[in-house]
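> For reference, the sequence and a predicted model appear below.
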Amino acid sequence: MRLGVIDVGSNTVHLLVVDAHPGGHPTPDFSHKVELRLAEHLTETGDISQEGAQTLAGFVADCVEVAESRGATELLPFATSAIRDAGNTDEVLALVRDRSGVELDVLPGQEEARTTFLAARRWFGWSAGRLLTVVIGGGSLELAAGLDEQPDVAVSLPLGAGRLSRELAHDPPEPAETRALRKRVRSEVAAAQPALTKVGTPQLVAGTSKTVLELSGVEELAVCPWALREGLILRFLDGLGR
């Protein structure tokens, strides 16, 4: 089976065409993406601008044509925090649907965390033991922990790299800005920590996002090449096998 996965993120809109079947390893066939940076198309009221929405709808329509030309028989289209947190989510989704025929599935933050956890669990296997996954996206930070394929706890925080960078008034940021931002991040993560540690100490901490790859020098952090897209593919295939 050939699938076309359309991933509408805060920074990039990405079509990945993969060959996959239940119980098998998803194999990428073709990649088509653009750095749309939706989060930078926000108005003062928190809406995605008309220009940003039109550009998104046009590129999604382009993705559909590319996926069909590559032989994809199923589309898995989804969106994350940029669409989820916008003030005009419904209007943007309607525009995308009218232009492309695609109904974007807007994932809740906790669902992002759970789905990415599934991908990491399949990648590392049961031998990894109790697992903690860390995903630093453009708009949000997802954390999930557990021993099985579904995490015991999943948390989503508004601490994405792009979101935090846009809150800084200076480039490079002034020391006071950096201190204030660091204090805020530590405070919000600390508030989520009791729920994560209550389920037990992780035996493996794994990161999956591009931002995490840039931090791969952190010795305590394993890097998982599978992420949210692969998790959605696996979940779709699991459903076919039932």
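Done, it's in.

> can we go C-alpha only for contacts and neighbour counts from here?
Will do.

> you'd agree Thr80 is up against Leu107?
Yes: using CA atoms under 8 Å, Thr80 is in contact with Leu107, at 5.6 Å.

> Compare these two (neighbour count), which wins?
Neighbour totals were compared for Thr80 and Leu107, and Thr80 leads with 23 against 16 (other CA atoms under 10 Å).

> ok, that one - contacts?
If you count contacts by CA atoms under 8 Å, 6 or more residues apart in numbering, Thr80 has them with 8-10, 106-109, 112.

> By neighbour count, sort out the buried ones in those residues.
8-10, 106-107, 109, 112 (16 or more other CA atoms under 10 Å).

> Show me those residues that map onto strands.
8, 106 (DSSP state E).

> Buried residues in stretch 33-49, which are they?
33, 36-42, 47-49.

> And the contacts of that stretch?
9-15, 51-52, 55-56, 82, 86-89, 92, 139, 162-163.

> what's the span of that stretch from first residue to last?
20 Å (CA to CA, to the nearest Å).

> Give me the packing partners of the lengthiest helix in the chain, helices and strands only.
Scanning the chain for the longest helix, with DSSP state H as the assignment, gives helix 175-198. In this structure, helix 175-198 packs against strand 153-157, with contacts taken as 3 or more CA pairs under 8 Å, 6 or more residues apart in numbering; DSSP states H and E.

> Check it against this one:
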Amino acid sequence: MRLAVLDAGSNSVHLLISEVVGGMPLPAHSLKGPVHLAEQVAVDGTVPPKAARRLAEAVAQAREQAGRWRCDRLFAYATAVVRDAANRDEVLETVRAGSGMRLAVLPGEVEAELTFRAARRWVGLQAGPMALLDIGGGSLEVAFGRGALPDFAFSLPLGAGRLTREFLPGKGRPGREELRELRRYVRATLKDVAARVRWEEPHTVVATSRMFQQLARLCGAAPGRDGPFVTRRLARTDLKEAVRRLSRLTAAERAELPGISAARCRQAPAGAVVAHQAMKSMGIDQVTICPWALREGVLLRHLEQGGQDWWPSPVLRKEGSVSGPLSGGPSTGLRPGPSAGPLTGSSTGSPTGSGSSPPVPRRLPLGRAPAD
């Protein structure tokens, strides 16, 4: 079986294609298209039409690539930057009209639960009671659990892109007062969740997301070319120094540092502040970097418990009589799955047809399909 996940995030549209071997999703191909949505959100919280059209183009390219690889199912979703946009419905309709794909919008808590699922599978039960931290462009996900699924999961408005836009605008060196205000806001927002994590006393803390990976590399962790099976850790003491180092540089100078990409050089100081304050508030001395996150969590949820009623997006069922780009023809090559093989994500021929976002419960019961 070949599965694909299309992640429309704050910085890029990322397509992950995996071959399922022995019940495990093993990466076969990856495609990333930059969109930089977080940097283009207006003061009133709207995503400009030009940025929405660029998102639609990137989604269309990713969808076409999934078709070429003849994926059995495609799970497509947008994260916080679209979920929280004041004109979310208009953005989703622009994407649908421009790409033929209806993006699901997952609640932040569900993102945290799915990411925890992936991280737990990666590190194993031997890690004991485990906490999870994931810094995205629009939100910070926090979860804790003793088993395969989290006991609790939270999503906080502490994404690196969001905070850069609100507290550290511009490409120069952040001002001392700007950083002080940012720290104060992060501490206040984290207060209740941090107290809960401290009370649980996790044995292991796992950090996912590109932001944590880049911060770990900046602080001396092995580069990505060494592969996913190299142990990578990030200490709070090293992160504290990284905050100082990043804050003394312009965005262009940060992009020259090891691990810091040009796409995230503006967001790096805010991301480092969130990471350090989260670890400090929760009493965490060190985190383990995990290469699996939300995309792998979506695939694992599907493989472990089956069914697609849990997925908050219209489902197009593949039938031989269906015509158009999703029928398995040469335009996409998407093939039908097994007998119950719906393809997640709809075409422009979706029965719903409107641009309004799919209704999503605040918290999905990931252990079973919700009742109709």
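All right, it came through fine. Given the structure is predicted, the values throughout are model-derived calculations rather than measurements.

> Give me the TM-score for this pair.
Once superposed, the chains reach a TM-score of 0.93 (TM-score structural alignment, normalised by the length of the first structure), with 240 aligned residues with a CA RMSD of 1.7 Å.

> All the strands of the first structure, in order from the start?
Listed in chain order, the strands of the first structure (DSSP E) span 2-8, 13-19, 27-34, 74-79, 105-106, 131-136, 141-146, 153-157, 204-207, 222-223.

> in the third one, what's buried?
Spelled out, it's strand 27-34 of the first structure. Those would be Lys33, for strand 27-34 of the first structure by 16+ other CA under 10 Å.

> Can you lay out the strands of the first structure as JSON lines showing distance to Glu230 of the first structure?
Conversion of these to JSON lines gives the following (distance: least, CA to CA, whole Å):
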{"stretch": "strand 2-8", "distance to Glu230 of the first structure": "9"}
{"stretch": "strand 13-19", "distance to Glu230 of the first structure": "10"}
{"stretch": "strand 27-34", "distance to Glu230 of the first structure": "10"}
{"stretch": "strand 74-79", "distance to Glu230 of the first structure": "11"}
{"stretch": "strand 105-106", "distance to Glu230 of the first structure": "15"}
{"stretch": "strand 131-136", "distance to Glu230 of the first structure": "14"}
{"stretch": "strand 141-146", "distance to Glu230 of the first structure": "16"}
{"stretch": "strand 153-157", "distance to Glu230 of the first structure": "18"}
{"stretch": "strand 204-207", "distance to Glu230 of the first structure": "14"}
{"stretch": "strand 222-223", "distance to Glu230 of the first structure": "15"}
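
> so which of the ones you listed gets nearest Gly125 of the first structure?
Proximity to Gly125 of the first structure (CA to CA) singles out strand 131-136 among those, at 10.0 Å.

> By how much does the closest one deviate from the second structure on average?
By mean CA distance after the TM-score superposition for the first structure, the fitted strand 131-136 of the first structure averages 0.4 Å away from its aligned residues in the second structure.

> out of the strands of the first structure, which comes closest to Arg235 of the first structure?
Closest to Arg235 of the first structure of the strands of the first structure is strand 74-79 (CA to CA; 10.9 Å).

> Let me see the residues that make contact with that closest one.
2-9, 102-107, 232-233.

> Let me know the angle separating it from strand 2-8.
Relative orientation of strand 74-79 of the first structure versus strand 2-8 (axes from the mean of the first three to the mean of the last three CA atoms, to 10 degrees): 10 degrees.

> orientation of strand 74-79 of the first structure relative to strand 13-19 in degrees?
Orientation check (the same axes, to 10 degrees): strand 74-79 of the first structure against strand 13-19 gives 150 degrees.

> Centre of the chain to strand 74-79 of the first structure, how far?
13 Å (CA atoms, centre = their mean, to the nearest Å).

> surely Arg121 of the first structure meets Gly146?
No: counting by CA under 8 Å, Arg121 of the first structure stays clear of Gly146, with 9.5 Å between them.

> Mind checking which of the two has more residues around it?
Applying other CA under 10 Å to Arg121 of the first structure and Gly146 shows that Arg121 carries more neighbours, namely 28 against 23.

> Could you turn the buried ones of the contacts of stretch 33-49 of the first structure into a PyMOL selection?
Entered in PyMOL, the line below selects the buried ones among the contacts of stretch 33-49 of the first structure, by 16+ other CA under 10 Å:
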select buried, resi 9+10+11+12+13+14+15+52+56+82+86+88+89+92+139+162+163
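
> In helices, which of the contacts of stretch 33-49 of the first structure appear?
51-52, 55-56, 82, 89, 92, 162-163.

> surely Gln150 of the first structure meets Ala119?
No: contact criterion CA under 8 Å: Gln150 of the first structure and Ala119 do not qualify, at 10.1 Å.

> out of these two, which sits in the busier spot?
For Gln150 of the first structure versus Ala119, neighbours defined as other CA under 10 Å are more numerous around Ala119 (26 against 17).
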